[in-house]
Each structure stands twice: as structure tokens, then as C-alpha cells.
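In: Okay, here's the prediction I keep looking at, along with the sequence it came from:
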Amino acid sequence: MKKLIILIGLLFLVFGSSTCTKPPDNSAEISSPTTPKQSSSLATSLTSISSPSQQRKRQRVGHGLGMRRWERGTAIILKDKEKASFALTTYVATFQKIQETLPALGKVMAHPLRQAIVSYPFSARIAAIHVSQGDWVKKGDPLVTLYSQTVGEARSAYYKAIADYELAKVNYEREKNLFDKGVGAKKNLLAAEAQLKVAQSNLEEAEKKLHVLGFNEKQVKEMAQSHQISPSITLFAPISGKIATSQAILGAMVSESTEIMTILDPRLLCIDAEVFEKDIAKIRLGQEVKVTVPAYPNKIFKGKIAYISDFLNEETRTIKVRTAIPNPDYLLKPGMLANIEIILNHQEKALVVPKEAILDEGNEHIVFVEKNGKYFPRVIKTGFQHNGLVQITDGLKAGEKVVVNGNFALKSKLYEDILEKEHVH
């Protein structure tokens, strides 16, 4: 039994060794089809062993995201049919005098120093109306006459203060005359003098109250001579301008919160605009501003920056800039939307092309330059723009022709040629 077990073990070792040492069938491995996974691995291996020059070539062609897929000197050659279908037009880059401007959107406002609200600080009734809405008035013109119980009481107190002062003055002069002759007592003179001072103080207080109620110095003097107790008071125009609004109705009651009239001088308005934080350093007081409004698109209004806010709007990251603008023809109206252009410099010579000639290429700007019937893409750097022209700071020379119309078709043609070359390779 023991011998049988040993014999079986030897047979197992012999056959097992022959199986493990069997050579692989290379022909079967070569002829077997390659799976997609194996193909991907193979492509990866081939890419990894490519030479550095081949890798740089692929990068130049533009396999990297956001990179240009063409080199400087690449030319586009069009057939006659393509030229006709593209409808190409060119513009010669030239030096011109243009202004650098900063555009912004604003709103026409009434000038804060050229408007006034006519109201009255006490309860009153409208007794007479001297102007209507839309009328032009000068400073000091009568606007409306009011009846007020407070005015009547103040007038009465003023007349009483005048009478008390005149009586105290006569009494003081009499006591002083007696004292000077040696027949009057000094204490009587001192008492008369004190009464005079009190009466004078009461008169000044009554006069100041009349000023508070709206009476001017001339009216108070006339009142002192007439001695007429009347509850009426006339309100006068505080500024020259136009009656913009009026709530005056004959016989209506007004209170201290009632805006009876609003006067606006439209000959000088202002425009409030918001300028972005990044442009704050470019603006300053006194800079010239050009303004256009939708109502008069072909007319340019001119003004100057009169105010720059000290506070930045944290939500919009903008700062308020106010432009004072003359309005002699009264064309501008408060509430209008306005496009402003802040002039950052006076006219200077700059190499310019139309903005339509410039295309975006990733993070760069390009134009197509026409030379000897060929079209070359060219990377450029731009500066400011004005009236549809853009300053070229690098990448272009004066006299070179750039494509204005049909440049999008040229760009498509450029990438079509690149794709065909990549497919061939």
C-alpha cells in the first residue's frame, strides 16, 4: 500500500512539470484580435514614446485647450468662388486723432442747487394764487398768498411789542430828564431803564418770529408803519426758474408737510452715472463729458464732472459720478436715461482699425491682414476705442490692410484647412 502511494506521487510530479514548462503559443497571440482596451493602451504607449519634437509640433498645431492652432506666417489662399462668396472688404490701418473715453450709463437729474420746494411751516389756507404750473418766475416773484391764524397772532404780538417799547422809551426819557434837573430819584431812572430794555427785547423777539413765519426785512418795516393786523402772508419765489409742479388750489388747507409748489431751473441739470471700481483712477473733477440721450441720438451735449462720490457701492462695485450739464434749449428732461463718455485725454494720434475687424481668439485678439492676395491671421494688442475705431498698440503697422467684412468666414476657412492637415498627418 505504501509503495502504491509513492508511485502515484512520482507520476503526479512528472506530468505536472511537463505542463508548467510548456512554451507559449506566440502565433495565437499575434493573430488574436485587439480589444478596444488593448488598442487604447497601445495608443497611449505610442504617445508616451513619441519624440520631443513630435510633441512640440502637436502643441504648435493647437492640441492644448485655449491655444492658437496656427503659427505666425500661416496664409489663407482663396479661390475666386470663395472670394466672391465671402464678400471681403478691407481697411487700411492709419494714424488718426482720436480721444480715449470712458463710457457709462446715467440718468438726467435736477441740479440740487437749481430746484426749490415752496411750502409753509404752519397750518394755513390758500387765499390767492399768483402763478400757474409751467410759468417762469424770477427770484422774489409772488407765488401764493395764505391766511394763517399763527400769522395774525404774530402780527398782533409785534404791534403790542412796538407799543410797549415806545411807551418804555418815553418813560425812560422823562425820568432821565427829571434826574438830570435834580428833581427825580435815581431808582425811578433805573426802573425806567430796565423797563426799556425788557420792551426792546420783547420787540426783537416778536420781529424774529415774523421772520420765522416767512416775512422779510422789508415786509416787517412796512408792517411797522401800517399797523394793519392781517392773517395773510405771501410766499415768494426763492430761486429763478420754472414752476415744475403745483398743488395750489384756491381755498385749500395746507400743512407743514404740504409741498405747495416746486420750482426747477432747467437751464442747468446734472447726470448721475455709475463708474466701475477699476476705472476710478481715470476720473477727476473738471473732466469734459459728452452726453447723448435716446430722444436726440444725433445731438451731443457737453458738460463737466462736478462731483465724485466718496463712497463705493459694495454690491455693484461702482462709484457715483455727477456731471453738470448746461441745457440752454431745454431739451434734456429730468428722468431721461443718458449715455455719457468721459474724455480721458484730448485728441492724440493713434494707429486704429474698425472694431469689426477684430476677432477674439481665446485670450487674444486677431485680425486678418491681406497681402498679395493672401490673408494672414495676426495677433494684435488693443488700447482704447472711440466712435467705432480701436487703437492698435502692437502687432500691426500703418498701411497694412485688415479685413473688415468676411473675417468670420476667413477664420472658419483657417480652421477648416488646419483640420484637413491634421487629418492627413
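Out: Happy to help now that I have it.
In: going forward, measure contacts and count neighbours with C-alpha atoms only.
Out: OK.
In: what's near enough to touch residue 130?
Out: Contact analysis of residue 130 by Cα atoms under 8 Å, 6 or more residues apart in numbering lists 142, 143, 144, 145.
In: Could you do residue 78 as well?
Out: Applying Cα under 8 Å, 6+ apart to residue 78 gives the contacts residue 374.
In: Can you tell me the SS state at it?
Out: coil (DSSP: H, G, I helix; E, B strand; the rest coil).
In: From residue 336, how far off is it?
Out: Residue 78 sits 50 Å away from residue 336, going by Cα to Cα, to the nearest Å.
In: Adding secondary structure and distance to residue 282, write the contacts of residue 130 out as a markdown table.
Out: Output for the contacts of residue 130, formatted as a markdown table (DSSP: H, G, I helix; E, B strand; the rest coil; distance: Cα to Cα, whole Å):
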| residue | secondary structure | distance to residue 282 |
| --- | --- | --- |
| 142 | strand | 47 |
| 143 | strand | 46 |
| 144 | strand | 48 |
| 145 | strand | 52 |
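In: Rebuild these as CSV, extending it with distance to residue 372 and neighbour count.
Out: Below are these laid out as CSV (distance: Cα to Cα, whole Å; neighbours: other Cα atoms under 10 Å):
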residue, distance to residue 372, neighbour count
142, 80, 16
143, 78, 21
144, 81, 23
145, 85, 19
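In: Turn the residues you listed into TSV, including distance to residue 158.
Out: Converted to TSV, the contacts of residue 130 look like this (distance: Cα to Cα, whole Å):
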residue	distance to residue 158
142	23
143	25
144	23
145	20
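In: ok, which stretches of the stretch 251-400 of the chain are strands?
Out: 253-254, 261-264, 268-276, 288-293, 296-313, 318-326, 337-343, 348-354, 359-361, 364-371, 374-386, 389-394 (DSSP state E, counting those that start in this stretch).
In: Could you name the helices and strands sitting against the longest helix anywhere in the chain?
Out: When the chain is parsed with DSSP state H, its longest helix is helix 149-181. For helix 149-181, the helices and strands in contact under the criterion 3 or more Cα pairs under 8 Å, 6 or more residues apart in numbering; DSSP states H and E are helix 186-213, strand 232-236.
In: Buried by neighbour count: which residues of it qualify?
Out: For helix 149-181, a neighbour-count test (16 or more other Cα atoms under 10 Å) marks 150-152, 154-162, 164-165, 168-169, 171-172, 175-176, 179 as buried.
In: do the same with stretch 360-379
Out: 366, 367, 368, 369, 370, 375, 376, 377, 378, 379.
In: Serialize those residues to JSON lines and add fields for distance to residue 122.
Out: Shown next, in JSON lines, are the buried residues of stretch 360-379 (distance: Cα to Cα, whole Å):
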{"residue": "366", "distance to residue 122": "71"}
{"residue": "367", "distance to residue 122": "72"}
{"residue": "368", "distance to residue 122": "75"}
{"residue": "369", "distance to residue 122": "77"}
{"residue": "370", "distance to residue 122": "79"}
{"residue": "375", "distance to residue 122": "81"}
{"residue": "376", "distance to residue 122": "80"}
{"residue": "377", "distance to residue 122": "77"}
{"residue": "378", "distance to residue 122": "75"}
{"residue": "379", "distance to residue 122": "73"}
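In: what about versus this one:
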Amino acid sequence: MKRIYILLFSLALASCGKSEKNTETAIEQVTSNNTITITQSQFESEKMELGTLSEQSFNETIKTNGFIDVPPQNRASVSTFLGGYVKRTPLLIGDKVKKGQLVVILENTEFVEVQQEYLEVTEQLNYLKTEFERQQTLYNEKITSQKNFLKAESTYKSSLAQYNGLRKKLKMMNINPTSVEQGNISSTINIYTPIQGYVTKVNVSNGTYVSPSETIIEIVNTDHIHLELTVFEKDILKIKKGQVIHFKIPEASNKVYKAEVHLVGTSVNEKDRTVKVHGHLEDDEKTNFVTGMFAEAEIISSTKKTLALPKEAITEVDGDYFVLVLKNKNEGVYTFDTLKLEVGKQSEEFVEVTNISDLKGKEILTKGGFMLLN
């Protein structure tokens, strides 16, 4: 009985050794002949697919970068015509404001002096006007001299100019001249926002003295944001209005957004030899970008159509690219030749093939080749 078990064990070992030897021989043969053979069941179980060269579009792109910005008319730096101390500022960074909303209240004795001067000139003007009209009548009737008439005329018109100037100054200070004429003198002035938007900077606090050259608050209206890109001089002649821009905000997400070239700068920055390109965003109302965000962009300067293969059909080995070309199909057996490719441009899904003549009219394994070639 023991002899029978030993015999069976020996036969099993011999069978395994023969099988391994046959497998090694088959692999050596595949390598030497540069062909791979699979069965119909293997083809179907691995969900392999055959295909041919297809015409695809490849873009010529110019890589650049820039930032999210708004037009000049959508940005306002609020300041004052006359210096003063901040009495109250109700806004914080991020607050949404409407056009004409109160930004800050300033207080200064100089505001009182302007109103007093206006009142004095207003009172004098009534008398000077009356005197001018009287002298004009007397002069016309040749009762008074021309010298007296001209003097009255000069004094009146000089005071009138001063009156109009002070009146305009009060309006710029947001003080109603009519109210001042009624005796209402205020030591404070109100400053309002000229646009609607969001507060991006607040440079003051209660008690701070603000001079006319200082920015009190900055407001940005993000209803129309755009891309402000910087393109090198060597690429600028390739860029035209209407070209498509693909961009992303690398610090925020990997999502790719779309824009369009709207304006191309007409001067070169002497320091870095670059030109500004202005792009309009697609569906900018649906985005929530913040001005100043850094953007990486590609401008599509041209598009060409050429024959290509799906990336899934191509396997890269040591820097070379290969595909499996169907040699023949006979009795449920597929035989493929391994062909080296010469490739050109690449997109997200396709690779341009430059040695087209080697693949024209031939079927190619477009799915499952990676497993076989590796």
C-alpha cells in the first residue's frame, strides 16, 4: 500500500514539473516572436475591447498665471476731503453695504468754521447784491460815476464766487447748505459709500485722526469678477480676443473653471517683459471667488485634429509606448502583435499617434492591453 502512495506522489510531482516547463517555454516563445495569444473566454472575462485610430482634437496651450480681480469701477477707497477725528464707524471687514450707506462719522472744529464762513458770506451777499443793483441803476441814469459802479460790481461778484465755492464745499462734506442757512451748524460730517459691495479693509477706529490723503475703508463689488493674467512677451502674439481659458485656484481646489479672453494688453512691462490679459469668467454669478486669489491658467491658442488612441490602449515601458495590434482571430483564439508607438500631444483621454501608417486599417486592443503587456 505504501508503494502505491509513493508512486502516485511521484507521478504528481512529475506532472507539475512538466506543466511549469511548458509554461516557461510558452512565455519564451511569446517574447521571441513579439506576439501574445489569448482565448475567447479570456477576452470576454477580462472585458477586453477592440478599436481603431480615431480623429481627436488637441489644443495648443499657453500656460500662465494671475489672480482674481474686479474692474476699477467696482472698487472704492473711501476717504475724506477734510481731516477729522473718527466719532463712529459701524462697519467691519466682510460687511455687505449698499450704495449711499453710512461708512464713518468724523468730527472737527474746522467743519464748524466752514459753516460759519458760509453764513457770513450769505448775509453779506444780500447787501452787496442790493448795492450792486442800486449802483447799476444810478450809473444807467448817469447819476453816479463808472468807478463806483465797477467797484460795487466787483465786490458783489467776488462775494458771489466765494458763496458758490463754500456752498459746493458744504455739499462735498455732505452738509446741506439750506440747513446751515437756517442756523443749524454741526461739528460732524457723515461719509457714505459710493458703491455697493463688501468691506475689504477698515483702516480706522474710534478716535483716530483721518487726514484727507488716507483711505478710511475699502469696498469691493464682486458682481463682476474677472481674471487678470500675466503672459510673457514671447507668447502674446498667439493670444486673441475670444480664446478659451481654463483655470483653477490651486490653493482652494483642483476644479477647473472656464473663462474667455476679453482684452489683451497693448504694452510690455519693462521689468519682467510681460503683458496683461483680461479674461471674463463663465457663469461668474455662480462662483464665490475672493478678489486676490492666485490662479493658474491655460489659454487655448489653437486646436488641431489628428488621429489618436485612448490612453487606456497604450502601455508605457521604460519611456517607450506600446500597443497590441490584432494579427488574426482563428477558432476563438486572438493573436496580437506588440507594436511600438511614436506619440505626440496628449489630452486627458487620448494620445496623438505620429506613426499612423503602421496602424491604418488595423484593429487595436483598446481595453485590457496593460495587463497583457505587463
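Out: The structure has been received and is ready for your questions. Everything quoted here is computed from the prediction, not taken from an experiment.
In: just to revisit the earlier point, just give me the mean distance for the longest helix of structure 1 relative to structure 2.
Out: On superposition with structure 2, the mean distance recorded for helix 149-181 of structure 1 (mean Cα distance after the TM-score superposition for structure 1) is 2.5 Å.
In: Determine the angle, from 0 to 180 degrees, between that helix and strand 232-236.
Out: 100 degrees (axes from the mean of the first three to the mean of the last three Cα atoms, to 10 degrees).
In: quick one: helix 149-181 of structure 1 to helix 186-213, angle?
Out: Angle, helix 149-181 of structure 1 to helix 186-213, by the same axes, to 10 degrees: 160 degrees.
In: picking that back up, which single one of the contacts of residue 130 of structure 1 is nearest to residue 122 of structure 1?
Out: Closest approach between the contacts of residue 130 of structure 1 and residue 122 of structure 1, by Cα to Cα: residue 145, at 13.4 Å.
In: and that closest one, how far is that from residue 218 of structure 1?
Out: Applying Cα to Cα to residue 145 of structure 1 and residue 218 of structure 1 gives a distance of 17 Å.
In: and if you look at residue 322 of structure 1?
Out: From residue 322 of structure 1 to residue 218 of structure 1 the distance is 39 Å (Cα to Cα).
In: So the two - more neighbours on which side?
Out: Neighbours per residue (other Cα atoms under 10 Å) separate residue 322 of structure 1 from residue 218, with residue 322 holding more: 22 against 8.
In: For the aligned partner of that one in structure 2, which residues are in contact?
Out: Under the alignment (TM-score structural alignment), residue 322 of structure 1 pairs with residue 278 in structure 2. When contacts are counted by Cα under 8 Å, 6+ apart, residue 278 of structure 2 touches 226, 227, 228, 229, 261, 262, 263, 264, 265.
In: With distance to residue 41 of structure 1 as extra columns, can I get the strands of the stretch 251-400 of structure 1 in CSV?
Out: CSV is the format used below for these (distance: least, Cα to Cα, whole Å):
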stretch, distance to residue 41 of structure 1
strand 253-254, 91
strand 261-264, 81
strand 268-276, 53
strand 288-293, 65
strand 296-313, 57
strand 318-326, 55
strand 337-343, 60
strand 348-354, 51
strand 359-361, 34
strand 364-371, 36
strand 374-386, 38
strand 389-394, 46
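In: quick one: which of these is nearest residue 93 of structure 1?
Out: strand 348-354 (5.5 Å).
In: and the closest one, what does it pack onto?
Out: Counting by 3+ Cα pairs under 8 Å, 6+ apart, strand 348-354 of structure 1 packs on strand 89-92, strand 94-98, strand 389-394.
In: can we see that at 10 Å?
Out: The helices and strands touching strand 348-354 of structure 1, judged by 3 or more Cα pairs under 10 Å, 6 or more residues apart in numbering; DSSP states H and E, are strand 89-92, strand 94-98, strand 374-386, strand 389-394, strand 401-405.
In: Quick one: map residue 158 of structure 1 onto structure 2.
Out: Checking TM-score structural alignment: residue 158 of structure 1 goes with residue 118.
In: which one of the strands of the stretch 251-400 of structure 1 lies closest to residue 126 of structure 1?
Out: Nearest to residue 126 of structure 1 among the strands of the stretch 251-400 of structure 1 is strand 253-254 (6.4 Å), distances taken as Cα to Cα.
In: tell me, that closest one lands on which residues of structure 2?
Out: Under TM-score structural alignment, the match for strand 253-254 of structure 1 is residues 209-210.
In: What are the contacting residues of the matching stretch?
Out: Outside stretch 209-210 of structure 2, the residues that touch it by Cα atoms under 10 Å, 6 or more residues apart in numbering are 79-80, 82-87, 106-108, 203-204, 216.
In: Give me the range in structure 1 that stretch 9-25 of structure 2 lines up against.
Out: Under TM-score structural alignment, there's no match for stretch 9-25 of structure 2.
In: compared with structure 1, how much does the match of strand 253-254 of structure 1 deviate?
Out: Looks like 2.5 Å for stretch 209-210 of structure 2 (mean Cα distance after the TM-score superposition for structure 1).
In: Compute the distance between the most centrally placed residue in structure 2 and residue 68 of structure 2, please.
Out: Centroid-nearest residue in structure 2: residue 227, 3.3 Å away (criterion: Cα atoms, centre = their mean). With the distance defined as Cα to Cα, residue 227 of structure 2 ends up 5 Å from residue 68 of structure 2.
In: what touches both of the two?
Out: Common contacts of residue 227 of structure 2 and residue 68 (Cα under 10 Å, 6+ apart): 279, 281, 291, 292, 293, 294, 295.
In: Verify the stated contact: the first one with residue 261.
Out: Yes - counting by Cα atoms under 10 Å, a contact exists between residue 279 of structure 2 and residue 261, whose distance comes to 4.4 Å.
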